[in-house]
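K.L.:
Here is my input, please return the structure:
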Amino acid sequence: MTRTRRVRTARRPFWRWRRNPLRRHSDVVEAWIVLAVWTLALLGGLLAGGAAGAAVHQSFTDRSAATHPVSARLTENAADGPPVVAGYDVGKAWVTVRWTAADGSTRTGLAKAVPTAKAGSPLQVWVDRGGRLVGPPPSRAEVICESLATAVLVAPVVATAVWGGGWVVRRQLLRRRLAEWDAEWRQIGPQWRNFSGGKG
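P.N.:
Below is the predicted model of the structure:
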């Protein structure tokens, strides 16, 4: 009975960086490419994610700075207005409100109110610098969540793109290496066969 012995070859880390007679110039180039790709993927992903999150945070901050609350009053019962059918305010109704702008003029517009609100009831609304009705700015918690979510989404996308580019380059190097091996074998192969035949 023949016992098959499995020979485990120890894989030496950083073998492309070590001096050995089998190491080629392309191996060294590939080692540098791998190092550069991983570094760019990690740092690039972190930096891109941080920049995207900061941009979202700044956008919300600018939006909040460009709006301010004013006290308005309902001109009709909210129950008579059309219901809100989408978004976070489902269950409320659209109602016409009136408020006094900073220049003293009277403005009207549509806002969302609970269905039980009566005509003449006060309602806080948000207006922009032009005096137009806008939605309320996001809360601090919403800003933080949106910024973090953007950073978490952007970081792996950028890292994956960098890694994909490195993979393409490594594939090209592999094809070049195989072509070099094929060319060398065409030179050495006939000599090897002649040597083997002569030995027999």
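K.L.:
only C-alpha atoms for contact and neighbour calcs from this point on.
P.N.:
Noted.
K.L.:
For the protein, which residue occupies the most central location?
P.N.:
Nearest to the geometric centre of the chain sits Val154, at 1.3 Å (CA atoms, centre = their mean).
K.L.:
residues in contact with it?
P.N.:
Residues near Val154 by CA atoms under 8 Å, 6 or more residues apart in numbering: Gly45, Ala48, Gly49, Ala52.
K.L.:
swap in Glu180?
P.N.:
Per CA under 8 Å, 6+ apart, neighbours of Glu180: none.
K.L.:
Also this sequence, please, to line up against the first:
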Amino acid sequence: MSQYPSLSVRIWRTRPWNTNPLMRASDRFEALVRMLAAAAMLVAIPIAGAAGTAGYTAAAARISSDNSAKVAVTGAISGDLKRTAVVSARSEMTETHAEAPVRWNQNGRSGTATIEVPDTATLGDEVTVWLAPDSSPTGPPQQSSVAVGNAIGVGLAVLIEIWGAVLALVAFIAWMLGARRRADWEREWRQIGWQTGSDRR
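P.N.:
Down below sits the predicted model:
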């Protein structure tokens, strides 16, 4: 008893230029589509890499510009802390975040805002307040790792979109060819049944 052919052998036998007369034109077309799809998915990798690089460059420039515009001033906690328990998505542990009103002076102008402060802070403690160019409170400078994460996200999004579109197209073409084959088989079986008399009512 002969051994069943391996996967690589079966894939090789489905190549579009196979000289086997039993291979239908639809089989050759479907094999060609799969080959082109595989090539497109490989080409999508450097395209996604280029998109990720562009995303990193843009994000790094934006972060650098935003960070350079921020100014750090020293403020003092002027009210009671409000603590909130939050469950961390990474560690699944409960973390406590604290907010409190903080007052500061910058170039002779005073300001007040409720910002996040250390959980151990108390009334009157000095904290760092980051201000935007319009003197409104803002977040601390972002790290360069944010740009890296943005680049990875952009690259993966492009890759998934291209691969998803290619796989969807291949699946649609395979479904259409399968429906056509089933229709052909049904028509042929009816012809055989009519010729042998088994399809007569």
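K.L.:
TM between them?
P.N.:
The TM-score (TM-score structural alignment, normalised by the length of structure 1) is 0.66; 184 aligned residues with a CA RMSD of 3.8 Å.
K.L.:
sorry, back to before: mind telling me what element the residue nearest to the centre of structure 1 is part of?
P.N.:
helix 140-199 (DSSP states H and E).
K.L.:
what's the spacing between that helix and its chain's center?
P.N.:
Taking the mean of its C-alpha atoms, helix 140-199 of structure 1 sits 23 Å from the chain's own mean (CA atoms, centre = their mean, to the nearest Å).
K.L.:
Likewise for stretch 115-131 of structure 1?
P.N.:
Stretch 115-131 of structure 1 sits 37 Å away from the centroid of its parent chain (CA atoms, centre = their mean).
K.L.:
now stretch 108-123 of structure 2
P.N.:
37 Å.
K.L.:
corresponding residue for Ala100 of structure 2 in structure 1?
P.N.:
Using TM-score structural alignment, the partner of Ala100 of structure 2 in structure 1 is Trp94.
K.L.:
Actually, Asp184 of structure 2.
P.N.:
By TM-score structural alignment, Asp184 of structure 2 lines up with Glu180.
K.L.:
any idea how far that match is from Leu174 of structure 1?
P.N.:
Going from Glu180 of structure 1 to Leu174 of structure 1 by CA to CA, to the nearest Å gives 10 Å.
K.L.:
Am I right that Arg103 of structure 2 is in a helix?
P.N.:
No - Arg103 of structure 2 is assigned strand when assessed by DSSP: H, G, I helix; E, B strand; the rest coil, not a helix.
K.L.:
ok, the aligned partner of Leu133 of structure 1 in structure 2 - contacts?
P.N.:
Using TM-score structural alignment, the equivalent of Leu133 of structure 1 in structure 2 is Pro137. Pro137 of structure 2 makes contact with Ala113, Ile115, Val129, Trp130, Leu131, according to CA under 8 Å, 6+ apart.
K.L.:
Give me the buried entries from those.
P.N.:
Those of those that meet the buried threshold are Ala113, Ile115, Val129, Trp130, Leu131, by 16 or more other CA atoms under 10 Å.
K.L.:
Return the member of those nearest to Ser8 of structure 2.
P.N.:
Trp130 (61.2 Å; CA to CA).
K.L.:
The closest one: which element?
P.N.:
Following DSSP H and E, one finds Trp130 of structure 2 within strand 126-131.
K.L.:
Arg12 of structure 1 too?
P.N.:
Applying DSSP H and E, one finds Arg12 of structure 1 in no helix or strand.
K.L.:
same question, Arg5 of structure 1
P.N.:
Assigned by DSSP H and E, Arg5 of structure 1 falls within no helix or strand.
K.L.:
mind checking the SS state of Ala111 of structure 1?
P.N.:
Ala111 of structure 1 - assigned by three-state DSSP - is strand.
K.L.:
That one touches Arg98, doesn't it?
P.N.:
No - assessed by CA atoms under 8 Å, Ala111 of structure 1 is found out of contact with Arg98, at 9.8 Å.
K.L.:
Kindly reformat the contacts of Val154 of structure 1 as JSON lines containing secondary structure.
P.N.:
Formatted as JSON lines, these follow (three-state DSSP):
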{"residue": "Gly45", "secondary structure": "helix"}
{"residue": "Ala48", "secondary structure": "helix"}
{"residue": "Gly49", "secondary structure": "helix"}
{"residue": "Ala52", "secondary structure": "helix"}
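K.L.:
Arg70 of structure 1 and Ala117 of structure 1, how far apart?
P.N.:
For the record, residue 70 of structure 1 is Val, not Arg. From Val70 of structure 1 over to Ala117 of structure 1 (counting by CA to CA), the distance is 18 Å.
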